[in-house]
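S.K.: fold the following and give me the result.
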Amino acid sequence: MTLSDPAPLQSDSTQINQTHSSRACANCSRAKVKCVVEGEDGGKCQRCHRLKRSCEPSTAQDRHQRKRKPKSSLNATKSNVENLEHKLDGLVSLIKSTHDHTLRDVNLGQNFPTSTRGSSISTQRGPTSPPGFAAAQTGLPGNPQQPSLELDTAVPDFVEANILLNFFRDEIIPKFPFIALPPDISAEKLYATKPFLYISILAVTVHDSAQQITLGKRVMGMLAKKMCYHHLKNFPQLTSLLSAGLTLIHDLGLHRPQPKVPTSRTPWEEALWDMCAVTQSPTRSARTLEEQRAFVGFYFLSSMYSKFCRRVETMQIYSPYVEQCIKDLEQSGATPSDISAAALVKQQILLERIHQSSWQHKWEPRELHSSTMLMFGVFEQDAEQLRQNLPPLDANSAFIHLHFHATKISLYEISLCESRTTNEAFSNFTRVQLLCNSLDACKSYFEVFFSFPASDYLKVAMPTWPSFRHTLTNLLALSTYENVEWNLTLVRESVNFIAVVDQAIERLESVASLPGYEKIDMFSRTATAMNRVKNFLDDKIFKQAEAAARDASQREVFDPSTRPEDLSQFFDFFDDTLMGDFVELHYQSGTVN
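M.R.: Alright, predicted model coming up:
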């Protein structure tokens, strides 16, 4: 047989096709492997023979035709894909806005990332959903180009914010002139440049208790986030919250002039300069007016509270640089409030010096030393010079007059001191003169304080209340001071302590009756506390004193050993109510009752 003869090959091929079925056996079909028949008789396949299994042909199965999805299902799938893509785009925008927000948080004075806002009457309120992530956290207005999903009704819109901003500029700044706002600045511009100051102004100017509480929580949340989470130390924090702490003053270097780089330095000075971490040369030769306002404002607040309250310890930050800042503010004439700020700080400097004298040491028995009257004479001359420079009394300068009278009251507290050395004690005539001056200062203080309408008590700065408590304490001391030449009956006819407290209670209650303060407010709580203290003092002191005056035989029954300085603890409720209880009441729980 030759290769040219195809018959045998054709015969073999035909035999294989006949003996080998076109389908694999059942075992190979299930295993999805090639099925090769072993031998020409159509016996077992090689795999079944090797595995010693029965080789059975597989049964044919009809193929099921694949059903096509309806057109509506395809549209639904396409819609789901589009929704997924939309969500992914939102996540990308959120991540990007969060990254931008982190970069911009380096400076509180810069803009927050853009946020969404609603349209028509609900526009300009802050949303709480992406992509305006940062604005959602603060509730501040944002970019008006996109619609808002959730509106924050606690933050007033720009129309109302402009009204509140004008109110703050015209009514509050004259009474606390350590914040300067240009007359042409709008709410939109202030928000864009200083968002933290913007929300702080709204928090103190809205006349609704619930809204004030909400905005106050937001301010504290923003401050805590910036200081505790981001660990930021910058100037806008200080200008927005002047009493944030002495640490910020020193960290920012505002307690001293701008350091000057020596023109020529020896190698030793060069090494010291580098070792002290002075790595960058000052870019400015002097502090800005805004920095000086912040420093003297912090000095005023810290000194005021340390002198009139026991809540804050004395912080010795006074230096000649304070007087330099005052001089710069007076000479600049940048804003009218700078003149008022300089006047207040001058009075506070005198008050600091008075409280460093021997008769102001509350932890020791008050007594007079040989140099006391000499110091008193100098202080009295300084007070007279400040009086001559007082501006005319009006609504804007009332706080300056109140603080001046409070300074004089502290000065004339020397009249309540007792000298252990009779040779150095002043005469009874001199003492009575000083007592009369102190009484006149108290009377002048209350005349100014009660000249305000009820709505103006919402505008007064917080340092007014400690000075008011301090004046009440001194009036109580003058009304109970035992001296042969001091006629207590005439004192009470001139300025009656109980009548003054009743008038204060009436004013506070009238403030509490204003719209927005019906349920929760510090004024009605303070009025209630004052009424309890007044009743106690009236029963324990004044009624006993009046009975002793009517019956000379009972004079020994009335014990004057309870000194006025011991009774001053009853007036610490001002600090606790205005700065402690009120904060605890509203910030301890998350809801308003």
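
S.K.: use CA for all of it now, contacts and neighbours both
M.R.: Will do.

S.K.: wait, Glu509 sits on Met522?
M.R.: No: the criterion here is Cα atoms under 8 Å, and Glu509 misses it with Met522 at 10.1 Å.

S.K.: helix or strand right after the helix or strand containing Asn535?
M.R.: Using DSSP states H and E, Asn535 falls within helix 522-537. Using DSSP H and E, the next helix or strand after helix 522-537 towards the C-terminus is helix 543-550.

S.K.: how far off helix 522-537 does that next one point, in degrees?
M.R.: Taking axes from the mean of the first three to the mean of the last three Cα atoms, to 10 degrees, one finds helix 543-550 and helix 522-537 inclined to each other by 40 degrees.

S.K.: identify each buried residue in helix 543-550, please.
M.R.: Gln544, Ala545, Ala548 (16 or more other Cα atoms under 10 Å).

S.K.: stretch 306-322 too?
M.R.: Per 16+ other Cα under 10 Å, stretch 306-322 contains these buried residues: Ser306, Lys307, Phe308, Cys309, Ile317, Tyr321, Val322.

S.K.: quick one: the helix or strand where His49 lies to chain centroid distance?
M.R.: Using DSSP H and E, His49 maps to helix 46-51. Chain-centre distance of helix 46-51: 86 Å, with Cα atoms, centre = their mean, to the nearest Å.

S.K.: counting neighbours, which bits of that helix end up buried?
M.R.: Buried residues in helix 46-51 (16+ other Cα under 10 Å): Gln46, Arg47, Cys48.

S.K.: check the offset of the helix or strand following it from the chain's centre.
M.R.: Under the assignment DSSP H and E, the closest C-terminal helix or strand after helix 46-51 is helix 71-104. Distance of helix 71-104 from the chain centroid (Cα atoms, centre = their mean) equals 36 Å.

S.K.: for comparison, sequence B:
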Amino acid sequence: MKPARIPGGTPAPYGRACVNCAHAKCKCILLPTGSGCERCQRLGKECRPAQTVRRRNQRSSASKFANLEAKVDYVLANYPVLQGSTISDLPPDWDPAGLIQSHSDAADQSTSVIARTATSLSSLSSHDETPYSSRNIPEYHDVLSLLYVPPDMAQKYLDQFRTYHLQYFPFVYIPSAITSDELQAKYPFFWVCIMDVLTTKNPEKGDSFRRINNHIHQRIMVDVAPSMDLLLGIMTFVSWVTYTKRPFLNSYTHILMGVVAELGINQGIARENSIMQDYKAAMGIKQSQPAIRTLEERRAVLGCFLISSSVALSISKIDAMRWTPHMEESLSVLAEAKECQEDEILIALVKSHLVLDRSYFLRRDGEAINSPSFYLNIFKAQLDSVKQEIPPHLQKHRVIRLYMYNADVTINEIALGPSAIPHLPDLQRLDGLYTSLQSTKSWLDIWMEFKPEQYFQLPSTVFFQFIRCIINLYRLTVLEDPAWSQSVVRETANVIEYLDRNIAMLNNCPEYIALEEGKEMNMLEKGLRMFTGLRNTWEPKLMELWGLDMSARENDGSMVVSDNMLPPCMPLTQIEEAWMLEFLGSM
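M.R.: The predicted model follows:
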């Protein structure tokens, strides 16, 4: 029966709101023409009517408990028989063979690690079932309703993501032959997160963040349904989402590590039964055969380590993911597989952060204070070894250079501490300070090569590096030490000039800079606010330090002050944490 026509200008009846209004939880006001609603017309969206679906009666909790009790009674009644022989009338999903046989089958495999390693995204056309799919895991047919992107734009966004974004953080390999529809069918949540990252001018960014955040919470905390789709989606969400006002990276880093642990991809195939596995075998519960680790899983776990290490180094509230022998093996497997050049980049980035992770633990526990020169030499030697292992064709790669310069800056921060012998020059410490200065300058020079629109392609790990370098340069500029020359720092790398150049570059991008009241700020708007706040806070002290007249800069117009861009407070004592909380919204 054809539904009755609803007069225009009136709210849609219950259950008749369009898809966009229903997801945004907004009132759906129908147009007089009957061709859509006012909200979709105002936002320029395709107005799609909601499909009415009759809900089926779900099984009651009482029936579920009754079924569970029947299974327990069955096991208790037949437990002696389960130990001795196979029962023909066991439920189909129960197998008294247990996990022991599956482990022996896995141990009998004698092929090489490379031959036993398969890829996932590169074989989407086969539609093989992933090792995490289970009839006990809820299906999420509504995951694609979190964000709507037209098919032609979705393909464009996917091409941009794998070409530009993944070069700075290659945690996944998406072959060029994979289309948006294929990726959407295989990994719907991962696809949604990619689309959300690429829609930089979406007026409903806050709503999409809330919907994705709620979906992650539902999958992790309520349904306890980890999957590779969820893991890749969260990694994308964490690495490129910067428009949220609340800090979330600490929590989400723990969530990432929890998903990795649940999937078990940070460990190799178990050779010994755990207590839980022995218990299930004794109870006759069928055990799934251990899955062979794929290249996709190996990349993902290394990417999670890189995220957790970057967050640990920048925030100092958590520790990086524990490094395991399987993760060490994954470095070798990816290097031998040579499936894509991005794997070589990922290996180099992870190895550099392994060195930084060791230095972080020493500084966190206060051990580096006693013998700073000794530890400096150790970490420099380890980092030099990592640099020597980088293939020649990647030595000048921009991403490799960014991470290696950042590693130099991070390691040599030990030299910023007090000298081991007071009132006496420490040549090794001075060498560390000058190395830190040169590496900071080199990193910032690469940063200045980026165009403003390329900032949207950079992951949070690179923005952490920028914060570290700009703060390190300021600390070197104001460092008071008889053996240290502040004038040399100013002549080598003037921190005010770097901030001025960044501000001027962002001011030339009015299409990205709006600074509207109540609107979620994008990365460029947050960056402009941060650069301006840094300069207006640091400049008075630096002008006094350099013996320059600040009023002359104010009169010649070189100093730009805008009340809209200044944050409410600029505490220098908490700069590394509070400022990134305020401006990047990700700590």
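
S.K.: returning to that earlier point: residues in structure 2 aligned with the helix holding His49 of structure 1?
M.R.: Counting by TM-score structural alignment, helix 46-51 of structure 1 lines up with no residues of structure 2.

S.K.: these two touch, right, Tyr412 of structure 1 and Cys436?
M.R.: No: counting by Cα under 8 Å, Tyr412 of structure 1 sits too far from Cys436 to count as a contact (9.1 Å).

S.K.: neighbour count winner among these two?
M.R.: Neighbours per residue (other Cα atoms under 10 Å) separate Tyr412 of structure 1 from Cys436, with Tyr412 holding more: 24 against 17.

S.K.: and the spatially closest residue to that one that is not a sequence neighbour, how many neighbours does it have?
M.R.: Closest residue to Tyr412 of structure 1 apart from its sequence neighbours, by Cα to Cα, 6 or more residues apart in numbering: Ser438 at 5.3 Å. With neighbours defined by other Cα under 10 Å, the count for Ser438 of structure 1 comes to 27.

S.K.: looks to me like Ser438 of structure 1 is in a strand.
M.R.: No: with DSSP: H, G, I helix; E, B strand; the rest coil as the criterion, Ser438 of structure 1 is helix rather than part of a strand.

S.K.: circling back to that earlier point, of the buried residues of stretch 306-322 of structure 1, which belong to strands?
M.R.: Using DSSP state E, the subset of these located in strands is empty.

S.K.: dump these to JSON lines, plus distance to Thr98 of structure 1.
M.R.: JSON lines is the format used below for the buried residues of stretch 306-322 of structure 1 (distance: Cα to Cα, whole Å):
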{"residue": "Ser306", "distance to Thr98 of structure 1": "42"}
{"residue": "Lys307", "distance to Thr98 of structure 1": "45"}
{"residue": "Phe308", "distance to Thr98 of structure 1": "45"}
{"residue": "Cys309", "distance to Thr98 of structure 1": "43"}
{"residue": "Ile317", "distance to Thr98 of structure 1": "39"}
{"residue": "Tyr321", "distance to Thr98 of structure 1": "42"}
{"residue": "Val322", "distance to Thr98 of structure 1": "41"}
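
S.K.: closest one of the residues you listed to Asn396 of structure 1?
M.R.: Of all the buried residues of stretch 306-322 of structure 1, Asn396 of structure 1 sits closest to Phe308, with 22.9 Å by Cα to Cα.

S.K.: check contacts around the aligned partner of the closest one in structure 2.
M.R.: Matched by TM-score structural alignment, Phe308 of structure 1 corresponds to Ser314 in structure 2. Taking Cα atoms under 8 Å, 6 or more residues apart in numbering, we find Ser314 of structure 2 in contact with Phe464, Arg468, Glu576, Glu577.

S.K.: which of these are still contacts in structure 1?
M.R.: Counting by both residues aligned by TM-score structural alignment, their matches' Cα atoms under 8 Å, structure 1 reproduces these contacts from the contacts of Ser314 of structure 2: Phe464, Arg468.

S.K.: and the strands in structure 2?
M.R.: Using DSSP E, strands in structure 2 do not occur.

S.K.: how far does stretch 333-341 of structure 2 sit from its chain's centre?
M.R.: The answer for stretch 333-341 of structure 2 is 22 Å, by Cα atoms, centre = their mean.

S.K.: how about stretch 508-518 of structure 1?
M.R.: 24 Å.

S.K.: for stretch 330-341 of structure 1, same thing?
M.R.: That offset, for stretch 330-341 of structure 1, works out to 26 Å (Cα atoms, centre = their mean).

S.K.: run through who's touching stretch 250-262 of structure 2.
M.R.: 226-227, 231, 234-235, 238, 266, 301, 304, 307-308, 311, 317-318, 321, 587.

S.K.: pull the most distant pair out of those residues.
M.R.: Taking every pair in the contacts of stretch 250-262 of structure 2 and measuring Cα to Cα, the maximum separation is 26.9 Å, between Ser227 and Lys317.
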